[in-house]
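Q: Fold the stuff below for me.
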Amino acid sequence: MAQFTFEGDTEILADPQIKLVENVLQEKGFTRGKIVVEQVGKKGDNYIAHVKRFIYEAENGTTFKMIGKVAPVAEQLRLMMKTMILFNNEIVMYNLVLPKLNEIQNAAGVTEDEKVRFPACYGVVTEEPYELILLEDLNEAGFEMLDRMKPLTNESVRLVVKDLAKYHSLSYVFKDSEPEIYESYSNRLLNMWAIIGNEPEAHQFFEKGENDLLKMMYDVSDKHKNALRGSMTQIAPIAKKMQSYEKGSKYSVILQGDCWNNNFLFRLEDGKPVNDVMIDYQLSREGNPAGDLLYLIFNCTDHATRLKHYQEWIDYYHEILDDSLNLYGFKANRVFPKDQLDADLRRYGKLMVSLGVMLASMLVRESKDVIDMKEMTGDKEKMVEDTIAQMNSSLLDVSTIVKLRERILGIIDTAFEFGLIAV
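A: Below you'll find the predicted structure:
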């Protein structure tokens, strides 16, 4: 009979989650041993889930590791953070969408070196509020998370752009070959940015954040101030407008949805990135590929690097998209022509600038200044008030404010430079 003992950081684990861990180990042929649970990462590395490493240690010395994404259980916290929606999205991706994309790659005989790699999913708990996703520990394959405080280099961005192009091509093939299944899966993915438009708390949060930024940017040029006005308060309305454009569009794909530094792991050789893996699909939804590209560019790179390489990245994306589609008998100039990509980059510029501005004050914070929303307590109204208060940019230390200003102005200047928003 199987017998496992749990040690370490186990306080938040509930019976359904423990049972899943045990069942996965049994399916892999393990029957006895110790399971050590460790916290993964630090504040600022993950905002929605508790991330744990499960380390199985058999009596004979055999070990096996898994990563678990554990949902918070506090009801008011779940309501404020839209935990059910975010975990639903990721479970749909790991249970349905990514296996289908892998199936497409295998059927076409794509080599392991050329495949888009997705973390293996060992199992999920869908029961609320105990959602859990058990995943492959990619550290065991030599992949690691880079320093989120440093912008990605050109080499790293090219790796991610290549994977995004291949990933999007798979979505196009899926939509063309099995349209009814594609529609069924994509309809189960919910657009968070459009949903929050119905939340008065979200408008309050965005309005306060925008006003704080305008006060902090009191000395910038009028054109920068004009770009900032409405940048956060218009996120939800613009997202809804874009959703109307995307729904039923032949150019839409299933997006990764949250292309920022911590959602890519890299394998390094001599300190240089040679491979990457995309992780975290909580914001996945159906949308235009330009959304993933601009989200990556605005949230993971700095202005100086963008000035040198922006057009190169866009051209490279479309080149790889065409190469990848060719493997499945398609051509990019029919599926998603380059002039359409360029038009959609301009169409999505305002929304992606707004998201970049909104996320900037979160992404520049050192761990000590990060708001760990997963640990917040109280009723929903109090948590919203606390979040708004803690997001006040004026409370940051001088060095962080300098970084925040530089990041926001860089996003706006990049958008001006490449015609993504009007001057």
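
Q: Every contact and neighbour count from this point should use C-alpha atoms.
A: Noted.

Q: Please tell me how far residue 271 sits from residue 161.
A: For residue 271, the distance to residue 161 (Cα to Cα, to the nearest Å) stands at 20 Å.

Q: the more surrounded of those two?
A: When residue 271 and residue 161 are compared on other Cα atoms under 10 Å, the one with more neighbours turns out to be residue 161, at 22 against 7.

Q: what's the closest non-adjacent residue to that one?
A: residue 317 (5.8 Å; Cα to Cα, 6 or more residues apart in numbering).

Q: show me the contacts for the one you found.
A: Neighbouring residues of residue 317 by Cα atoms under 8 Å, 6 or more residues apart in numbering: 161, 162, 164, 165.

Q: so which helix or strand takes in it?
A: Assignment of secondary structure by DSSP states H and E places residue 317 within helix 303-326.

Q: After that helix, which helix or strand is next? Please name it.
A: Towards the C-terminus, the helix or strand next in line after helix 303-326, according to DSSP H and E, is helix 332-335.

Q: Tell me the buried residues in that next one?
A: Burial within helix 332-335, assessed by neighbour count using 16 or more other Cα atoms under 10 Å, is assigned to 332, 335.

Q: Could you give the number of residues near residue 329?
A: Residue 329 sits with 9 neighbouring residues when counted by other Cα under 10 Å.

Q: Report the separation between the residue nearest to residue 161 and residue 331.
A: Relative to residue 331, residue 317 is positioned 14 Å away (criterion: Cα to Cα).

Q: who's in contact with whichever strand or helix holds residue 381?
A: The secondary structure element spanning residue 381 is helix 380-390 (assigned by DSSP H and E). Among residues not part of helix 380-390, those counted as contacts by Cα under 8 Å, 6+ apart are 76, 77, 79, 80, 201, 205, 208, 209, 371, 373, 376, 377.

Q: so the helix or strand just after that helix versus helix 303-326, what angle?
A: Per DSSP H and E, helix 380-390 leads on to helix 398-417 as the next helix or strand towards the C-terminus. With axes from the mean of the first three to the mean of the last three Cα atoms, to 10 degrees as the basis, helix 398-417 and helix 303-326 are set at 50 degrees to each other.

Q: I have a second one here; can you model it like the first so I can compare?
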Amino acid sequence: MEVQLKPEHTQLLNQIAKDQCMDNFTIEAKSMDQEGYLSSIVLVTLKCEKSQLNLVVKLRPSSGFENLEVATVYKVEVYMYETAFNVLNNFACDSGMKSPKLNTPKYYGRHELDFIVLENLKEKGYRLWNRKIPMNSAHLSLVLKEYAKLHSMSFAMKKKQPRQFAELIEGLQKCRENENIKVYEDFFKIALQTGFTATKNNVKASEIMVRLQNKIPKLEEVFKFDIEAHVLVHDDCHPNNMMFKYDCSGNPVTVSLIDWQMARLSTPVLDIAYFFLTCGSKEDFYHYKEYLKLYHEELSKNLSEMSCNPEEIFPYSQLQLHWQKCSVIGMYTALLVIKLSLFEQSEIGHEEKGGDFYKQFSIDQINAKQYQTRILDVLLFMEQENLI
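A: From the prediction side, this is the model:
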């Protein structure tokens, strides 16, 4: 659906076109509002006689949510694009990493905290995975390698340039200085409610949910576990936040991580467990050690290229300890994000904006049986591996 751009939108787009040396250009805009959970999305094409530029404009909802500070997450995303990625990429390049650039969308600018402009990856051949089904091994492996790249940059910079890394993280934390801790309390509360509802007819799974509930008071120490090994993490590993490019045979060859509104300092396992438990299949769960090794091999390769000793910085045994202690965080996340992934588009109502962000998780879902099956698979795996 075509949309009427506001003057501030047009002003920034005109500047972008000028920077790209585009003359006598036209602006075409259409709404893709249904694709954003915390944003309204407008697809923009700048056209002139010799070229065109395809862009995504992410608009911050004016009303926000009563239990989610949208301004905070927009500050975080702006900081990541304007500061963090440049610092990390430049450090990795200077340190000798062979592929030193994180694969994120090109950033073109913003207007205050109202909207940001990025390149449209779909027009470059990138595609989303079908969020309603678990990813296959090729896609899981590609994403874990990209997370290993992100984490290795943090580890290496913290080792070689500790003051600069501390400044980078301090800037990120300033973006969150007005963050309401109640957001996280609400998150864990609704995650448990959703899990109990899904497992009420399965005695074994219900017992596991009780154990999960009993871990809530101890989560603070989980988040603080081995804090010296914490790195910059994505922390928004929903399948819609990663886009893939394929070769002529249909094999994924590149992944771009998008939506950086939740980025923070935490254990690397926050990304690994969140992603793996949300996007993996029952069959892949029981091969998790192979995926941990794949991640660590990529991490070690990157660290070695940056003249760092992986056995000194983050050996595989330490990764195993983090997984054993912290992967439970990914279980709570999976309870909600798998449900979100299985929503039909008609079930995601933008009329909810301005209300309770978590209300959408309490609706009777069209794909409820599929959700129950997926959650049972995760719970039984975590219990069998003594992770709950």
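
Q: Mind checking which of the contacts of helix 380-390 of structure 1 are in helices?
A: 76, 77, 79, 80, 201, 205, 208, 209 (DSSP state H).

Q: Include neighbour count and distance to residue 311 of structure 1 when you put these into CSV, please.
A: Converted to CSV, these look like this (neighbours: other Cα atoms under 10 Å; distance: Cα to Cα, whole Å):
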residue, neighbour count, distance to residue 311 of structure 1
76, 17, 44
77, 21, 41
79, 13, 41
80, 17, 39
201, 17, 38
205, 18, 34
208, 18, 35
209, 21, 31
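
Q: Let's verify residue 133 of structure 1: helix, strand, or coil?
A: Using DSSP: H, G, I helix; E, B strand; the rest coil as the criterion, the local structure at residue 133 of structure 1 reads strand.

Q: Contacts only, for the aligned residue in structure 2 for it.
A: Superposed on structure 2 with TM-score structural alignment, residue 133 of structure 1 falls opposite residue 116. The contact partners of residue 116 of structure 2, by Cα under 8 Å, 6+ apart, come to 57, 58, 59, 78, 107, 108, 109, 110.

Q: which among those end up buried?
A: Among these, the ones that count as buried by 16+ other Cα under 10 Å are 57, 58, 59, 78, 108, 109, 110.

Q: Alignment lookup: the second one to structure 1.
A: The pairwise alignment with structure 1 assigns residue 58 of structure 2 to residue 69, based on TM-score structural alignment.

Q: in terms of contact, does that match touch residue 48 like I think?
A: No - under the criterion of Cα atoms under 8 Å, residue 69 of structure 1 is not in contact with residue 48, lying 9.2 Å apart.

Q: Pick the one among the contacts of residue 116 of structure 2 closest to residue 239 of structure 2.
A: Relative to residue 239 of structure 2, the closest of these is residue 58; by Cα to Cα it sits at 18.3 Å.

Q: Now do the SS call for the closest one.
A: Taken by three-state DSSP, the conformation at residue 58 of structure 2 corresponds to strand.

Q: List the contacts of it.
A: Neighbour list for residue 58 of structure 2: 39, 40, 41, 42, 115, 116, 117 [criterion: Cα under 8 Å, 6+ apart].

Q: which residue lines up with the fourth one in structure 1?
A: This points to residue 42 of structure 2. Residue 42 of structure 2 maps onto residue 52 in structure 1, with residues paired by TM-score structural alignment.

Q: ok, the closest residue to residue 23 of structure 2 other than its chain neighbours - contacts?
A: Of all residues beyond its chain neighbours, the one nearest residue 23 of structure 2 is residue 48 (6.4 Å), with distances taken as Cα to Cα, 6+ apart. Contacts here follow Cα under 8 Å, 6+ apart; on that basis residue 48 of structure 2 touches 22, 23, 24, 25, 26.

Q: Out of those residues, list just those in strands.
A: Using DSSP state E to define strands, the subset of those located there is residue 26.

Q: would you turn the contacts of residue 48 of structure 2 into JSON lines with neighbour count?
A: Below are those laid out as JSON lines (neighbours: other Cα atoms under 10 Å):
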{"residue": "22", "neighbour count": "20"}
{"residue": "23", "neighbour count": "14"}
{"residue": "24", "neighbour count": "8"}
{"residue": "25", "neighbour count": "17"}
{"residue": "26", "neighbour count": "14"}
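
Q: As JSON lines, the contacts of residue 58 of structure 2 with distance to residue 235 of structure 2 would be great.
A: Formatted as JSON lines, the entries for the contacts of residue 58 of structure 2 read as follows, by distance: Cα to Cα, whole Å:
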{"residue": "39", "distance to residue 235 of structure 2": "17"}
{"residue": "40", "distance to residue 235 of structure 2": "21"}
{"residue": "41", "distance to residue 235 of structure 2": "21"}
{"residue": "42", "distance to residue 235 of structure 2": "24"}
{"residue": "115", "distance to residue 235 of structure 2": "21"}
{"residue": "116", "distance to residue 235 of structure 2": "20"}
{"residue": "117", "distance to residue 235 of structure 2": "21"}
